[in-house]
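Novice: Predicted coordinates and the sequence they were generated for:
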Amino acid sequence: MNSTTALHLVDWIIVVVFIVGSMSVGLFFTKRASRDVSSYFVSGRTLTWYICGMAWVAGGFASDTPLWVSALVRSQGLHYAWKYWAPVFGVALAAVLFARMWRRLGIVTDVELLENRYNTRVASFLRIWEGGFKALVYCPLVIAWVVKAMEVIGREAMGLPEEYQGWTTATVVGLGLIMCAMAGLWGVVATGAIQFGIATLGTILLAFMAVHHVGGFGVLVE
């Protein structure tokens, strides 16, 4: 293990507390999520907009995104961060313009919207195709590069020995799957909202610490 990146006991305690805390919050909603299909997949349609927003933004703190954004800023400059922020405006407009209509239809998934909107055999085929493509191709690819980013962070930032990386990644992914399977969207959104607060605070503190480490903004600009 690289001594410059090896974690100390207090670091591991923080990691364990964070994982256990996230699991506990998610599993707290297991009973609520198990009431019916609507409760499990769409939280009974009772989530507030700000909780949804925080949970959605928390996805931007996934292991792959900081690496990608850092690479963009380093290679292209700070202004290139807008490539990441640009979709936010589209999502916000979609929520404002279409949320009520989506709610009125009483649908659960976006592919269900396709069949309801066009109501033809072609639409039914499109729903099957879209659902199959996302389930078998798109989502596995997304999960793959997120897991790969987890391994990179585990190796470079946490100093995990190579022989432990696979087991560590499998354990974290397994715990996440268990929580999602038991708590449904309730657990995902609740943990996401809390992690949003933790990640935001941590990012702000890290920014101040990084600027202080290099000697202030003046040195950073130079």
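Specialist: Now that the structure is in, tell me what you want to look at.

Novice: C-alpha from now on. contacts and neighbour counts both.
Specialist: Will do.

Novice: Point to the residue nearest the middle of the protein.
Specialist: Gly59 (2.4 Å; CA atoms, centre = their mean).

Novice: I'd assumed Gly192 was in contact with it.
Specialist: Yes. Contact criterion CA atoms under 8 Å: Gly59 and Gly192 qualify, at 7.5 Å.

Novice: before we move on, back to that, enumerate every residue touching the residue nearest to the centre of the chain.
Specialist: Gly192 (CA atoms under 8 Å, 6 or more residues apart in numbering).

Novice: Just give me the longest helix of this structure.
Specialist: The helix that spans the most residues within the chain, counting by DSSP state H, is helix 162-214.

Novice: Show me how far that helix is from its chain's centre.
Specialist: 8 Å (CA atoms, centre = their mean, to the nearest Å).

Novice: following it, which helix or strand shows up next?
Specialist: helix 217-221 (DSSP states H and E).

Novice: name the helices or strands packed onto the host helix or strand of Cys139?
Specialist: Secondary structure from DSSP H and E places Cys139 in helix 139-156. Using 3 or more CA pairs under 8 Å, 6 or more residues apart in numbering; DSSP states H and E, the elements in contact with helix 139-156 are helix 64-76, helix 162-214.

Novice: here's the one I want to compare it with:
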Amino acid sequence: MVATTFAADTPLAITEFVRGPGIWQNWFWWNLLMGSLLGVFLFSRLWRRAEVLTDNELLEIRYSGKPAAFLRAFKAGYFAILYNFIVMGWVINAMASVVSVMLNMDKWTAVWMCVFIALVYAILSGFWGVVVTDLVQFIIAMFGSIMLAVIALNHIGGMETLLDKLSLLMGTDVVHENTL
């Protein structure tokens, strides 16, 4: 799950969190980790015993009648359509922002290029191929992110220099007071 949620938008979103309200804003996504860990360790045996794989299967076993059918349909529609459209739009916009700057092209051209590559990628590899390459790309992205942080810190003179420069900016409204 972590591999599929680490995309082009992740570094941009986290940078926005830290530059805006401050590093505490990372709890917005850190809380998902806590909930997921609790779900794995507290409920995985119960789900296995119920022989279900999805939330909707669990709802089907637990509840019945028209209200339950409505709940399952709403949940499926909400996550399959609305939620995924928002998430994919966010990720595609982030990737198009990066590609348009890096390749010096129009943002809409970058959007359609990213969508085309992702579509061809998914069609050629199938579900299992997408899962495996998600893992490989997650490893590459983590390595690249860590290397970029190390290179950026070395370029400015180290962590002490960064903290000194940030503390100078505290009174200029460039850095929010809660960031440090």
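Specialist: Right, received. Where do you want to start? From a predicted model like this one, the values you see are computed outputs, not experimental measurements.

Novice: if we can go back for a sec, next, find the distance separating the corresponding residue of the second structure for the residue nearest to the centre of the first structure from Met147 of the second structure.
Specialist: In the second structure, the residue paired with Gly59 of the first structure is Thr4, using TM-score structural alignment. Taking CA to CA, to the nearest Å as the measure, Thr4 of the second structure falls 21 Å from Met147 of the second structure.

Novice: Over to Gly22 of the second structure?
Specialist: 23 Å.

Novice: Which one of these two is surrounded by more residues?
Specialist: In this view Gly22 of the second structure and Met147 are compared by other CA atoms under 10 Å, and Gly22 has more residues nearby, 18 against 12.

Novice: Tell me the counterpart of that one in the first structure.
Specialist: Counting by TM-score structural alignment, the partner of Gly22 of the second structure is Gly77.

Novice: do the same with Ala141 of the second structure
Specialist: For Ala141 of the second structure, the residue aligned by TM-score structural alignment is Ala199.

Novice: can you pull the contacts of that match?
Specialist: Applying CA under 8 Å, 6+ apart to Ala199 of the first structure gives the contacts 58, 61.

Novice: after superposition, how close is stretch 131-142 of the second structure to the first structure?
Specialist: Once the two are superposed, stretch 131-142 of the second structure sits an average of 1.9 Å from its aligned residues in the first structure (mean CA distance after the TM-score superposition for the first structure).

Novice: So what's the residue count around the one in the second structure that sits across from Tyr138 of the first structure in the alignment?
Specialist: Residue correspondence to the second structure (TM-score structural alignment): Tyr138 of the first structure is matched to Tyr83. The number of residues packed near Tyr83 of the second structure is 12, by other CA under 10 Å.

Novice: Give me the distance between Tyr83 of the second structure and Gly144 of the second structure.
Specialist: On the measure of CA to CA, Tyr83 of the second structure and Gly144 of the second structure end up 28 Å apart.

Novice: Could you do Ala96 of the second structure as well?
Specialist: Relative to Gly144 of the second structure, and taking CA to CA, Ala96 of the second structure is found at 19 Å.

Novice: Settle it for me: which of these two has more neighbours?
Specialist: Ala96 (25 against 12).

Novice: Show me what the more buried one lines up with in the first structure.
Specialist: Looks like Ala96 of the second structure aligns to Glu151 there (TM-score structural alignment).

Novice: so who does that match touch?
Specialist: By CA under 8 Å, 6+ apart, the neighbours of Glu151 of the first structure are 165-166, 169.

Novice: Which one of those residues is nearest to Val142 of the first structure?
Specialist: Within those, proximity to Val142 of the first structure (CA to CA) peaks at Thr169, which comes in at 15.4 Å.

Novice: Residue in the second structure paired with that closest one?
Specialist: Per TM-score structural alignment, Thr169 of the first structure is aligned with Cys114.
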